[in-house]
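**Student:** quick one, fold the following:
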Amino acid sequence: MKNLGKHHDGLKFGKRPTLEDVARVAKVAPMTVSRVITNHPYVSQNTAERVRAAILQLNYQPNRAARVLNGQLTRSIALIVPDVADRFFSAISHAVQETARANGYVVLLAASNNDPENEAALIEQMTYHPVDGILLVPADSKRKHLTVTASSGIPLVAIDRRIEVAKADSVEVNNRRGARAGVEHLVHHGCKRIVCVAQNSQLPTIRERIAGYQECLRRAKLPPAKTLHVTDEAEAKDVLITLLLSRRRPDALFTTNNSATICTIDILDRTDMKIGRDVALVGFDDVEFYTLLHPSITAIRQPTAELGETSARLLLQRIHGDPLPPQVHSILPVDLIIRESCGCERRDPLPNHT
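**Tutor:** This next block holds a predicted model:
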């Protein structure tokens, strides 16, 4: 196909392209562009390809307000998560799909595999599908493509991780306060050498949890915080085994997410250290099988269903033009679920809102 070039017929750099600009570049009538955007059947394949090429070349975004007024919504939304197999994200995905279905929408689910480049490509594909809005758990909250997406006009809601490079709606939990609650519980047990095991510490959620851990130790006037920043299970195994076999081994561990917790449990088992006796453990993120372990694992539980439902409802409000503030940041509470791994006796877990 002939290269359309970067500038056409007086279109100025930095000017947001219009439907008329697309029509001029594709050498068709504006009505034809509109028909292609709305998947009208009476457009030839060759013409449709020219129009789509012009749309991509100009980075044209349809006027969503006009589409709402004309009843041209697709009744579909995109959900992009880092990993659909992860229990946390699968629970959120289920809640999003249930909320969308109850409102007459379908959800196009995709996984970025925690790769920002994959994520950027998925966003572009979803934008031109088209969908009416995007729910996103950012792989990297500081990437440039998020700035472009947030300013494109398509409704966007970030879940779990706030976008740091652009103004966009978000729904997350109180990570810092939840971490403080978990570490405070360890302090109340008399623990003095509390080490934080952090995976994916570049993420804003993990940074907030580390900050909450550090704040708690300062308040308790305990020795300076020691945080183990690990990237994968192999690295975690090496550093943790070295630490646990040292003369100044920790008497408690605080893990920043479920993958770090599961890895730590495995390593403690390999070193024949008894959780709750030799070392206390509190993890951020609660997983169902924690109750089946002996000892059962104390954890900070996130409201995954509420995260998904609140995010989906907010996105639908944006799609339909409901009156809302320019930016909405919803912060949901978490629960400290006390079990045996911190030294407590087994009991039925009672929510402790933080």
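**Student:** C-alpha only now, for contacts and for neighbours.
**Tutor:** Will do.
**Student:** tell me where the stretch 51-200 of the chain has helices.
**Tutor:** Using DSSP state H, counting those that start in this stretch, the helices of the stretch 51-200 of the chain run over 64-69, 87-102, 116-127, 144-150, 175-188.
**Student:** this one as well, want them side by side:
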Amino acid sequence: MSFKYILGFAWCVFSVIPITQNTSEVNVRKSPTNKRATLEDVARLAGVGAMTVSRTINDHPYVSEETARRVRSAIRQLDYRPNHAARMLTGQLSRSIGLIVPDLADTFFSVVSHAVQETARESGYLVWLAASNYDPSIEAAQVEQMIHHPVDGILLVPVDSKDKYLKTVTAGTTPIVTIDRPIEIAATDSVGVENRAGARVAVEHLIGHGHKKIACVATNTHLVTIKERILGYEECLRHAKLPISKTLRLAGRDDVMPAMTELFSSRNRPDAIFAANNAAAIWVIEALREMKLEMGKHIALAAFDDVDFFALITPPVTAVRQPAPELGRMSARLLLQRIKGEFVSSSVRTVLPVSLVVRESCGCKKKE
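**Tutor:** This is a model prediction of the structure:
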């Protein structure tokens, strides 16, 4: 499914090269009061009229390349950002939004992206789609490029929700809505799911099978979503008065076999595993096969974040399903509401419910 969606977006994927600045020049040009630069400031620095700056920003065909170059240079030096409210009042909205996800090859993000595109299209908006490749510096450059493009708003799945650049970006005039994980250092709109509650449901199911030694395996453990799932796992075991194993925190695929071998050679060999995200689940499945341990027989497995092929392998994998299409639709609607000025309330955080899809990897019998 992910490849179908990826092909559908291929025409609008773009990459961004970070813009370098002469910091000494910026410091000289900026006002000592750190006042936000205006369109008139850019015009004075570039030696052109305000209308020429506006035309350059909106890619007007009658601006010469040399003039456009001077204007863009002034914009960079002054860190000028077009005022969203003013653009809305003058009818200069681009009718486009940006969407930045960590990885388009991930089924979850491709489904979210498809839902965003469909929702935006229904409202007459184009989606500029970019992948940060889990690199905060690439993400920051993409956000900056989109703001200066400009788009009317940005949907973002942040690589690191504590990255300092996010505080500056969210203080700007371009509306930003985060998907899946909220920004932890600034207040902004976000749409996510019940991570902690979903983890508890999965672990409770394993306990219901009589498993008493349940290990947790996770990757990307710096993310607030994964932290919440680990907390849910620990809360569930604590409530059941069962021992809590130290979470296996995997940095990459190469870590899996050594960690799994050590885990299953220890005195606290688990009888069940809770995988806190789909990448960890996939790596665990590969390791179990190499170790010749059969899921549902030698070891039980429940994962957070259901993906299509979990239903196709033998045995199929029990997993917590996130409402990925609804995440995309709701976040896009929320951003469009902000862009159109339909409400001016403080940041909105929406949390969607999840569900457990029971299959055979946990020890359940196949349904006839």
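**Student:** picking that back up, so which of the helices of the stretch 51-200 of structure 1 is the most packed in?
**Tutor:** Highest mean neighbour count of those: helix 175-188, a mean of 22 (counted as mean count of other C-alpha atoms under 10 Å).
**Student:** how big's the offset between it and structure 2?
**Tutor:** Superposing on structure 2 and averaging over aligned pairs (mean C-alpha distance after the TM-score superposition for structure 1), helix 175-188 of structure 1 comes out at 0.6 Å.
**Student:** that helix packs against which elements?
**Tutor:** helix 204-219, strand 252-255, strand 280-284, strand 298-301, strand 335-337 (3 or more C-alpha pairs under 8 Å, 6 or more residues apart in numbering; DSSP states H and E).
**Student:** before we move on, the earlier item: which of the helices of the stretch 51-200 of structure 1 sits closest to residue 46 of structure 1?
**Tutor:** Taking C-alpha to C-alpha, helix 116-127 is the member of the helices of the stretch 51-200 of structure 1 nearest to residue 46 of structure 1, at 20.1 Å.
**Student:** please tell me which residues of structure 2 that closest one aligns onto.
**Tutor:** Residues 136-147 of structure 2 are where helix 116-127 of structure 1 lands when matched by TM-score structural alignment.
**Student:** what does stretch 24-41 of structure 1 correspond to over in structure 2?
**Tutor:** Alignment of stretch 24-41 of structure 1 against structure 2: residues 44-61, by TM-score structural alignment.
**Student:** can you give me the end-to-end distance of that stretch?
**Tutor:** Stretch 44-61 of structure 2 has an end-to-end distance of 21 Å (C-alpha to C-alpha, to the nearest Å).
**Student:** list the buried residues for it?
**Tutor:** 45-46, 48, 50, 52-54, 56-57 (16 or more other C-alpha atoms under 10 Å).
**Student:** what of stretch 167-183 of structure 2?
**Tutor:** The neighbour-count criterion (16+ other C-alpha under 10 Å) identifies 167, 169-170, 173-183 as the buried residues of stretch 167-183 of structure 2.
**Student:** what about that stretch, start to end distance?
**Tutor:** 9 Å.
**Student:** what range does it cover in structure 1?
**Tutor:** With TM-score structural alignment as the criterion, stretch 167-183 of structure 2 aligns to 147-163.
**Student:** just the ones of the buried residues of stretch 44-61 of structure 2 in strands?
**Tutor:** In strands, judged by DSSP state E, none of the buried residues of stretch 44-61 of structure 2 are found.
**Student:** is residue 5 of structure 1 in a helix, a strand, or coil?
**Tutor:** Secondary structure state of residue 5 of structure 1, per DSSP: H, G, I helix; E, B strand; the rest coil, is coil.
**Student:** can you tell me which residue in structure 2 aligns to it?
**Tutor:** Going residue by residue (TM-score structural alignment), residue 5 of structure 1 aligns to residue 25.
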